[in-house]
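Enquirer: would you be able to build a 3D model of this:
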Amino acid sequence: MTIRIDRRHFLMGSSALIAAGAAGISPAFAQAERLRLLFWGGQARADRTYAVTDLYQAAKGTDVEGEFLAWNDYWPKLATQTAGGNAPDIIQMDYRYIVEYAQRNAIAPLDEFVGGALKLDDFDADQLEGGKVDGSLYGISLGANSVALMVNTTAFEEAGVAAPNRDLTYDEIMAMGEAFNSANVRGGMKVIMDGSGSEPMLDNWLRQKGLALYTADGKLGFDADAMTEWFQLWSQMREAGVCVSAEDQALDTGPHETTMLVLGKAAMMPSNSNQLVGFQAVMQDDITISSYPRLAAGVGGGHYRKPSMFFSVAGSSANKEAAAEFLSFFVNDPEAAAVLGVERGIPCSAAVRDAIAPTLSEQDQIALNFVANLGDLLGPLPPSPPAAAGEIDISLLRTLSQEVGFGARSPEDAGPYFVKEATAILNRA
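Expert: Model (predicted):
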């Protein structure tokens, strides 16, 4: 999913979270018969989620009151509610932020409920590990996914170009882009969006080089030369008309509807495997997913099975055990699993995967098979990003991507500047 949030709102959310930690917010009074749930996503995710909360109320008698927002609105609201002692009982949490929220006691450890209210007997070990901070379990993975390219196969057919497969390289994207331009697909559709500001795509590219976005101790895992090369790669694509222009890319404000794929300006965009269902729901063209491009033939290891997102329980919740019971239902109940499908990723319970596999739609089957068959593309799960990673992504990487795109900076200037400023942000944090 392409995500954007401006610096002012990001810093507002972070400041609110810091204030919550400093103030030692105490639990708000809660009604035992009602749980509050906050999550990010679009209407399709909301429909599935609310169908499961209805199932839960019918089965357990507990009302779960849900609210959803777009990604760029979600984090400021969550941080503000947390600071005000009014956080929802159940919080959808991201791998990027789980360390920060756990260390500030904004979410609660769940270990005491495992084996009781929270059943995780056949949960995938790597997905359990991904929800731990300092050895304690703070998040229950709602599905495993991997980064993936969303591919408009209808557009590729119109261009007379074979759709990409798991052997795609960056050089082949250049060739595909030239073919799209020659065919003048839909009056100028490009083969790919501008990925220079996509942190997951940068991460994947670095991993293929044997580098890392962040090290286990929260430092940058690459140098200025690597960052310069990254900006140069996309500048070359932009100058050749292979990726979209900076003007077009600036139209992408986060929601699916504003992405280059849905707007029809690009035939491919970096995203995540679980997003296939959501993108297909808002597009007439047929789309599928493929792996991120390789640096060269035979180079792999950039992908990993990431917890797509977690459910966590607020540190201020007065209903922690009841919330843990809901989490257990959400990830284990076969009827709930049939409703959820793989929209949030591949289920982490082997029994749930087996139960829903025959019921999956074509898009769901594609996502499941993609994550299950990454082969030599698959590498180890990296450590959770440091607390300041969100600011680096939103306020630095995306800003520099636009500045290079519009010609305000050269790649040779942007690379060292990124490393210098990112290091300063990490040091301040």
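Enquirer: only C-alpha atoms for contact and neighbour calcs from this point on.
Expert: Noted.
Enquirer: excluding chain neighbours, what is closest to residue 51?
Expert: Nearest residue to residue 51, sequence neighbours excluded (CA to CA, 6 or more residues apart in numbering): residue 339, at 7.2 Å.
Enquirer: in the strand or helix carrying the one you found, what counts as buried?
Expert: Using DSSP states H and E, residue 339 sits in helix 334-340. Using 16 or more other CA atoms under 10 Å as the test for burial, helix 334-340 gives 334, 336, 337, 338, 339, 340.
Enquirer: tell me the one of the residues you listed nearest residue 358?
Expert: Here the nearest of these to residue 358, counting by CA to CA, is residue 338; it sits at 9.9 Å.
Enquirer: strands of the stretch 151-300 of the chain, start to end?
Expert: Counting by DSSP state E, counting those that start in this stretch, the stretch 151-300 of the chain has strands at residues 212-214, 220-221, 268-272, 287-290.
Enquirer: one step back: residues contacting the residue nearest to residue 51?
Expert: 48, 51, 52 (CA atoms under 8 Å, 6 or more residues apart in numbering).
Enquirer: now rank those residues by neighbours and give me the top one.
Expert: Neighbour counts for those (other CA atoms under 10 Å) peak at residue 52, which has 23 neighbours.
Enquirer: also this sequence, please, to line up against the first:
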Amino acid sequence: MSRKVLLYFLIILLLLIVKTEVAVVSNNNITISISWWGSQVRHNKTLAVIELFERKNPDIKIQPVYTGWREYWDRIAAYAVGGNLPDIMQQDYKYFNSYVDYNILRDMDDYIDSIIKVAEVDEALLESARFDGKLYGIPAGLNTYTILYDPKKFAEAGLTEPSYDWTWNEYKEICRKLHERLGIYAATSLPMATRNITGLEHYVRQHGQSLFDMSAHKLGFTEDLFVDFYKMDLELSREGVFAPGELRLENHTIENDLIVKDAAVMAAYWTNQIVAISKAAGKPLKMLPFPQAKDETRSGYYLKPSMYWTITKNSKHPEIAARFINFLINDLEANKLLNGDRGVPISFDIRQKLQPMLDDPERKMFNFIKYISNNSSIIEPPPPAQYDQVIEILEEVHYKILEGSQTPSEAYQELRMRTDRVLK
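Expert: A predicted model of the protein is given here:
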């Protein structure tokens, strides 16, 4: 989602009355469209699933629209402005509120059980896509975040691989030793601290706080936690243990991540991305949880739908769109092709059948999700519609910290002042 997206949304309500043919009927074939973001690995897998569906349903054609994460939201916003949203849209938990608030998504309750079979799906997962009692999406998979690391680099450095119960202090010392002994970065940054709010979210949750307060009109965490988190990142950046700010700006895709280039030992990602990044790196990677806090009051971890499949109000053939969504979550052949790319499948039956067929990265992902399911706390409600603006403000003040023009305390004051205006 871009900086311009909220502006786009203001005129969407006017444009939705324009009749635009999103699904076209020609030569007795129905064509629907679907959009998603992701790496080239995801693109290839999803295209293979589309081909499989079309073979099984020769009267239906699916037009794909796909790109990377950053470009995706700009493109979707442009489609929304033109009244040309795809029939099926891959949606993110963080932005769900925005699309529901602006009346862009179709209520999917009418298709549950009649078309989309959810008997093997945990009801709590479906509840995460309900707003005001209406279901607006189907989870594409189950997901959380992790630290991926190269075990060979630990061996080269003469270090024992960390345990799952490591602390932030242990993490910092290990990072220093990796940098000192190998002469490369331990990681690009503190886990998910750059161009991301998940690292900070995890840290404040460990201390019993949250990103936003109950009203969602103010930040929900105190200055001391913000300062502690970004002081750790700044400290290790100044020591050369983490990459400098200018290098972080370049390091925003899987393909050019420092761990892929053999220039870092660790990298923080969502668990479902282990398949793509292991392939890009050309080496096996292992998974670790984010470190624990010494004075932790609850686990910072939560499980979430990796993303959702939604049907837009532009769709002329929502029943056909629902059929393809059902295929994505309940067809075994389709899930063999996807192989956990969008997270652990939401269908218990599919999970059970896939387990013996998993490759090494997928097996690690399934096992890690199982571990976190027993060591997590409840996910917060979806963030406010202005979430994207909050991330942009955070990114700006974080880079000011890295370049030395603001202290972490000054950055917090600016963050709170600006977000108070945005969220009111």
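Enquirer: would you pull the TM-score for this pair?
Expert: Scored against TM-score structural alignment, normalised by the length of the second structure, the superposed chains reach a TM-score of 0.93; 415 aligned residues with a CA RMSD of 1.8 Å.
Enquirer: coming back round to it: aligned counterpart of the residue nearest to residue 51 of the first structure in the second structure, please.
Expert: For residue 339 of the first structure, the aligned residue in the second structure is residue 337 (criterion: TM-score structural alignment).
Enquirer: nearest to residue 344 of the first structure, out of the strands of the stretch 151-300 of the first structure?
Expert: Nearest to residue 344 of the first structure among these is strand 268-272; the distance by CA to CA comes to 9.8 Å.
Enquirer: residues in the second structure aligned with that closest one?
Expert: So strand 268-272 of the first structure is aligned with residues 266-270, judged by TM-score structural alignment.
Enquirer: and for stretch 352-364 of the first structure?
Expert: Aligning stretch 352-364 of the first structure against the second structure (TM-score structural alignment) gives residues 350-362.
Enquirer: neighbouring contacts of that stretch?
Expert: For stretch 350-362 of the second structure, using CA under 8 Å, 6+ apart, the contacting residues are 274-275, 278, 284-285, 330-332, 335-336, 339-340, 344-345, 363.
Enquirer: closest to residue 239 of the second structure among those?
Expert: residue 285 (25.6 Å).
Enquirer: go ahead and confirm residue 245 of the first structure touches residue 235.
Expert: No - between residue 245 of the first structure and residue 235 there is no contact under CA atoms under 8 Å: 10.1 Å.
Enquirer: have a look at those two and say which one is more surrounded.
Expert: Under the criterion of other CA under 10 Å, the comparison of residue 245 of the first structure against residue 235 puts residue 235 first, with 22 against 18.
Enquirer: for the more buried one, what are its contacts?
Expert: Counting by CA under 8 Å, 6+ apart, residue 235 of the first structure has contacts 404, 405, 411.
Enquirer: lining up those with the second structure, which overlap?
Expert: Contacts conserved in the second structure for these, using both residues aligned by TM-score structural alignment, their matches' CA atoms under 8 Å: 404, 405.
Enquirer: of the contacts of residue 235 of the first structure, which belong to helices?
Expert: Filtering the contacts of residue 235 of the first structure for membership in helices, criterion DSSP state H, returns 404, 405, 411.
Enquirer: circling back to that earlier point, quick check: neighbours shared by residue 245 and residue 235 of the first structure?
Expert: Shared contacts of residue 245 of the first structure and residue 235, counting by CA under 8 Å, 6+ apart, come down to residue 405.
Enquirer: residue contacts, the equivalent of residue 319 of the first structure over in the second structure?
Expert: Aligned by TM-score structural alignment, residue 319 of the first structure pairs with residue 317 of the second structure. Contacts for residue 317 of the second structure (CA under 8 Å, 6+ apart) come out as 23, 32, 87.
Enquirer: 7 Å - rerun?
Expert: With contact set as CA atoms under 7 Å, 6 or more residues apart in numbering, residue 317 of the second structure has these partners: residue 23.
Enquirer: for the one 5 residues further on, same thing?
Expert: For residue 322 of the second structure, the contacting residues are 111, 115, 116, taking CA under 7 Å, 6+ apart as the criterion.
Enquirer: by neighbours, which of the residues you listed wins?
Expert: Neighbour max across the contacts of residue 322 of the second structure (other CA under 10 Å) = residue 116, 22 neighbours.
Enquirer: that one against residue 326, yeah?
Expert: Yes - with contact defined as CA atoms under 7 Å, residue 116 of the second structure counts as touching residue 326 (4.7 Å).
Enquirer: counterpart of residue 212 of the first structure over in the second structure?
Expert: For residue 212 of the first structure, the aligned position in the second structure is residue 210, judged by TM-score structural alignment.
Enquirer: what separation do you get for that match and residue 375 of the second structure?
Expert: 18 Å (CA to CA, to the nearest Å).
Enquirer: how about residue 146 of the second structure?
Expert: Taking CA to CA, one finds residue 146 of the second structure at 13 Å from residue 375 of the second structure.
Enquirer: which one's more surrounded, the two?
Expert: residue 146 (26 against 14).
Enquirer: hang on, that one in a strand?
Expert: Yes - assessed with DSSP: H, G, I helix; E, B strand; the rest coil, residue 146 of the second structure lies in a strand.
Enquirer: buried ones in the helix or strand where residue 366 of the second structure lies?
Expert: Here residue 366 of the second structure, judged by DSSP H and E, is contained in helix 360-373. Within helix 360-373 of the second structure, the residues that count as buried by 16+ other CA under 10 Å are 361, 362, 363, 364, 365, 366, 368, 369, 372.
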